[in-house]
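A.B. asks: Got a predicted structure here, sequence first:
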Amino acid sequence: MKHSEVKHRIIETASLLFYKNGYNLTGINEIISEAGIAKATLYNHFKSKEDICLAYLQFKNINFLQDLEDFASTKTKGKAQILAIFDFLNQFFMNKDFNGCWCIKTVAEIPKDNERIRTEIQSQKNEFIQLITSLITNNLAPLNKTQTESLARQIYLLYESAVGESHLHQADWPIKESKYLCSLILA
């Protein structure tokens, strides 16, 4: 098997385990066993569990941003493309494997001084805010930069709240209510 295929299998396996069980409850030996590889193979690709975690976060984020952008583009131009982020979240929630936000789950498990993982998560959240900013810019009447940035952060906070609360309550009402509040601030 090619080097890149093995690495990808390790990342996919770790991603499933970290998202399902959490970072701290997933051991290196479990990743090795589930991926069907030798310990040496894992360490040929990753120096540490932290490196695997960073690859996991990046893997999840790339797929998330692309899938969300693709989904929003299928909606009618205008506010519907912005509100689509909540429809996308609702589809994600309906997936039997929904377990909340992988970033928030991970940051809750790492020590406060773990700058590498914290910085990666902050970067991903900022990329998401930029995606929302782009949706606003492309779908609403022109706003100044300050207004656009503020609106993007407000929508981001509604989305993040919807993720956490839908996971907590195991219900989609937080997503629906967040979408409604978003529609009000877009009016």
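C.D. replies: Perfect, thanks for sending it. Numbers count the residues shown, from 1 in each chain.

A.B. asks: make it CA atoms for all contacts and neighbour counts henceforth
C.D. replies: OK.

A.B. asks: State the next helix or strand along the chain beyond the helix or strand that contains residue 34.
C.D. replies: Taking DSSP states H and E as the criterion, the element that holds residue 34 is helix 28-35. Remark: after helix 28-35, the chain's next helix or strand is helix 39-45, criterion DSSP H and E.

A.B. asks: this is the other structure I want to compare:
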Amino acid sequence: MGEAETAREQVVRAADELFYTRGVQAVGMDAVRTAAGVSLKRIYSLFSSKDELVVAVLRHRTQMWDAGIASASENATTARERLLAIFDFLDAWFRESDFHGCAFINTHGELSASSQAVADAVREQKRSFQEYVGRLVDEIGGTPDLAAQVAILAEGAQTTAAIAGTPDAARHARAAATTLLDAAVPAHV
């Protein structure tokens, strides 16, 4: 790994932690510099603006999300099990001591009105997740409407868990998803 990649990763990881725990607008580039151990000059040679850094952090979060979903479903043998594993992943995540809600939703709330690039990055992650759910629902013979409903359950669970401060939303959303799947898809699938 080259020096530029190492510095870039250090900055993204440091910014991610700061943005996630304190909010993007509350964190200045000096705080990122200190946390990353990388000079401001170097940071601005890697990222032309704070918005560009925020987008890089969101891409990093997308990779974390995708890896978490993949890990949670690695023992699943059917598409239905992979769908329900999403809620198991959420349950484990909600129980982490540093859970502060969905970074994409949080960042969208803070910056979408002022940054098209940030809004686009958030929308891309949400679209990608919805497509993943859609593929699994299609695989079990469900409809696009069912896929949207399951995705909304996962998204709503994230917001509810963050606001309520408890992981219960994942369990409730999993139960609702199970009910939806049982009602919409024949048992033999």
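C.D. replies: Structure received. Computed from a predicted model, the values in this text were never measured in an experiment.

A.B. asks: Need the TM-score between these chains.
C.D. replies: The TM-score (TM-score structural alignment, normalised by the length of the first structure) is 0.91; 181 aligned residues with a CA RMSD of 1.4 Å.

A.B. asks: hang on, the earlier thing: give me the distance between the helix holding residue 34 of the first structure and the centre of its chain.
C.D. replies: Its chain's average C-alpha position is 23 Å from that of helix 28-35 of the first structure, according to CA atoms, centre = their mean, to the nearest Å.

A.B. asks: mind checking how far the spatially most central residue of the second structure is from residue 124 of the second structure?
C.D. replies: Within the second structure, the residue whose C-alpha comes closest to the C-alpha centroid is residue 65; the distance, by CA atoms, centre = their mean, is 4.8 Å. Computed as CA to CA, to the nearest Å, the residue 65 of the second structure to residue 124 of the second structure distance reads 13 Å.

A.B. asks: what does residue 15 of the second structure give?
C.D. replies: In this structure, residue 15 of the second structure and residue 124 of the second structure are separated by 20 Å, where distance is defined by CA to CA.

A.B. asks: Specify which residue of those two has the higher count of neighbours.
C.D. replies: Neighbour comparison, residue 15 of the second structure and residue 124: the larger count goes to residue 15, with 26 against 14 (by other CA atoms under 10 Å).

A.B. asks: which residue sits closest to the more buried one in space, ignoring its chain neighbours?
C.D. replies: Take residue 15 of the second structure and drop its neighbours on the chain: the residue closest to it by CA to CA, 6 or more residues apart in numbering is residue 32, 5.5 Å away.

A.B. asks: Might you report the residue contacts of the closest residue in space to residue 75 of the first structure that isn't next to it in sequence?
C.D. replies: The shortest distance from residue 75 of the first structure to any residue other than its chain neighbours is 5.4 Å, reached at residue 81 (CA to CA, 6+ apart). For residue 81 of the first structure, the contacting residues are 72, 73, 74, 75, 135, 139, taking CA atoms under 8 Å, 6 or more residues apart in numbering as the criterion.

A.B. asks: Assign a three-state SS to the fourth one, would you?
C.D. replies: So the one you mean is residue 75 of the first structure. Counting by DSSP: H, G, I helix; E, B strand; the rest coil, the backbone at residue 75 of the first structure sits in coil.

A.B. asks: mind checking how far it is from residue 150 of the first structure?
C.D. replies: Relative to residue 150 of the first structure, and taking CA to CA, residue 75 of the first structure is found at 23 Å.

A.B. asks: Neighbour-wise, which one of the contacts of residue 81 of the first structure leads?
C.D. replies: Among those, residue 135 has the most neighbours (other CA under 10 Å), with 24 neighbours.

A.B. asks: Please list all residues in contact with the aligned partner of it in the second structure.
C.D. replies: For residue 135 of the first structure, the equivalent position in the second structure is taken to be residue 136, counting by TM-score structural alignment. Neighbour list for residue 136 of the second structure: 79, 80, 82, 83 [criterion: CA under 8 Å, 6+ apart].
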